[in-house]
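>>> Below are the sequence and a predicted model; questions follow.
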Amino acid sequence: MDENILDPDGARERLAAWKGRIDKLAADTQTMSARLQEVRVTVADPGGLVEVTIDSTGALVDLTLTNRMESTKPDVVSRTIMETLAEARNQLADRSQEIIAETVGTESPAARAIAESVGKHLRSGPAENAATDSGPDGDDDYESRSFLKKG
């Protein structure tokens, strides 16, 4: 029979070590939660038309429109807002995943599941284009193009 199983001192040491790991994980998880709740991300579109700020859940908490909006078609303004919001959420997902890695690490299945869940909740794929970068006549002026389109 294995002496370790019946060794009370060894069992106490293993139990104390396990409790220490659990206590550290609980503290790290609380730190992660507090840091995630504090995150805010602000992103401006490259054309200087809009700036959005989102909170830790990805909800829009501030929207600033510049006077450039007055000379821009409404559909371009709305598309730029939505694309800038999507970019802000992608940046929030990146920052949130950094916080998760810094606080609870990436080794445990639980930490990986949290990071994956955050990414799925916040990230958006490439912005869908209802319109192309340039107008129907190929005119690539400020009024008819999206400012976040990579090109």
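Cool, the structure landed. This is a predicted model, so every value here is computed, not measured.

>>> can we go C-alpha only for contacts and neighbour counts from here?
Fine.

>>> Report the distance from stretch 61-75 to the chain centre.
Here stretch 61-75 is found 24 Å from its chain centre; the criterion is Cα atoms, centre = their mean, to the nearest Å.

>>> try this one next to it:
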Amino acid sequence: MSTTADQAFDWIEGWQRTAAKRLEETEMMVSKIDKLRVTAASEGETVKVTVDSHGIVTDLTLSGAVKSQDPDKTAEQIMATMAKARNGLGKGASRIVKDTIGLESATGKAIMAGFRKRLRKPEDLLPESGAR
């Protein structure tokens, strides 16, 4: 083999090793994010909410204190605690991405953009007043 052919072969092998390493890191990140669960509590722990990696509520616990408070207050606490848990989910995903593939990588940026889009508040998805 000529030197140029050897160099090309070495370059291809290096590229393959880099691609395999990135694939392994990405698979690790996906696995960790998939297992991510966040629990948040309201002040006084009247309400506890757990969300999964998709922001879906997987557990909701209400203390006995809700029996003696206004139902509207309980509803507000549930919604605020859900938002708190979902916010924690974004932070947890950010840590995982940073520790595995890096927040500045193209894949890391895409993953975090997906999280931001998925975890928006429902009112953020409504059209602006006057828009149709």
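Perfect, thanks for sending it. None of these values were measured; they are calculated from a predicted model.

>>> What is the corresponding segment of the first structure for stretch 90-105 of the second structure?
Mapped onto the first structure using TM-score structural alignment, stretch 90-105 of the second structure spans residues 93-108.

>>> And that stretch, how far out from the chain middle?
11 Å.

>>> With stretch 116-123 of the first structure instead?
7 Å.

>>> so where's the longest helix in the second structure?
Counting residues, the longest helix in the second structure under DSSP state H turns out to be helix 3-35.

>>> The helix or strand following that helix vs the first structure, average offset?
Following helix 3-35 of the second structure in sequence order, the next helix or strand is strand 38-41 (DSSP states H and E). Its aligned residues in the first structure lie a mean 0.7 Å from strand 38-41 of the second structure after superposition (mean Cα distance after the TM-score superposition for the first structure).

>>> Just tell me the aligned range of strand 38-41 of the second structure in the first structure.
On the first structure, the counterpart of strand 38-41 of the second structure by TM-score structural alignment is residues 41-44.

>>> Report the buried residues of that stretch.
Buried residues in stretch 41-44 of the first structure, counted by 16 or more other Cα atoms under 10 Å: 41-44.

>>> Nearest to residue 53 of the first structure among the residues you listed?
Nearest to residue 53 of the first structure among the buried residues of stretch 41-44 of the first structure is residue 42, at 4.2 Å by Cα to Cα.

>>> And the closest one, how far from residue 23 of the first structure?
Going from residue 42 of the first structure to residue 23 of the first structure by Cα to Cα, to the nearest Å gives 35 Å.

>>> re earlier: ok, and what's touching the match of stretch 90-105 of the second structure?
Applying Cα atoms under 8 Å, 6 or more residues apart in numbering, the contact partners of stretch 93-108 of the first structure are 25, 28-29, 31-32, 35-36, 39, 111-112, 114-115, 118-119, 122-123.

>>> Show me which parts of stretch 54-73 of the first structure are buried, residue by residue.
Buried positions in stretch 54-73 of the first structure, judged by neighbour count with 16+ other Cα under 10 Å: 54-58, 60, 63, 72.

>>> Can you flag which of those belong to strands?
Taking DSSP state E, the ones among those that sit in strands are 54, 60, 63.

>>> Contacts only, for the corresponding residue of the second structure for the last one.
Looking back up the chat, that one is residue 63 of the first structure. In the second structure, residue 63 of the first structure lines up with residue 60, judged by TM-score structural alignment. By Cα under 8 Å, 6+ apart, the contact list for residue 60 of the second structure reads 47-50.

>>> now, the most widely separated pair of those residues?
Taking Cα to Cα, the two most distant members of the contacts of residue 60 of the second structure are 47 and 50; they sit 10.3 Å apart.

>>> ends of stretch 95-110 of the second structure, how far apart?
Counting by Cα to Cα, you get 15 Å between the two ends of stretch 95-110 of the second structure.
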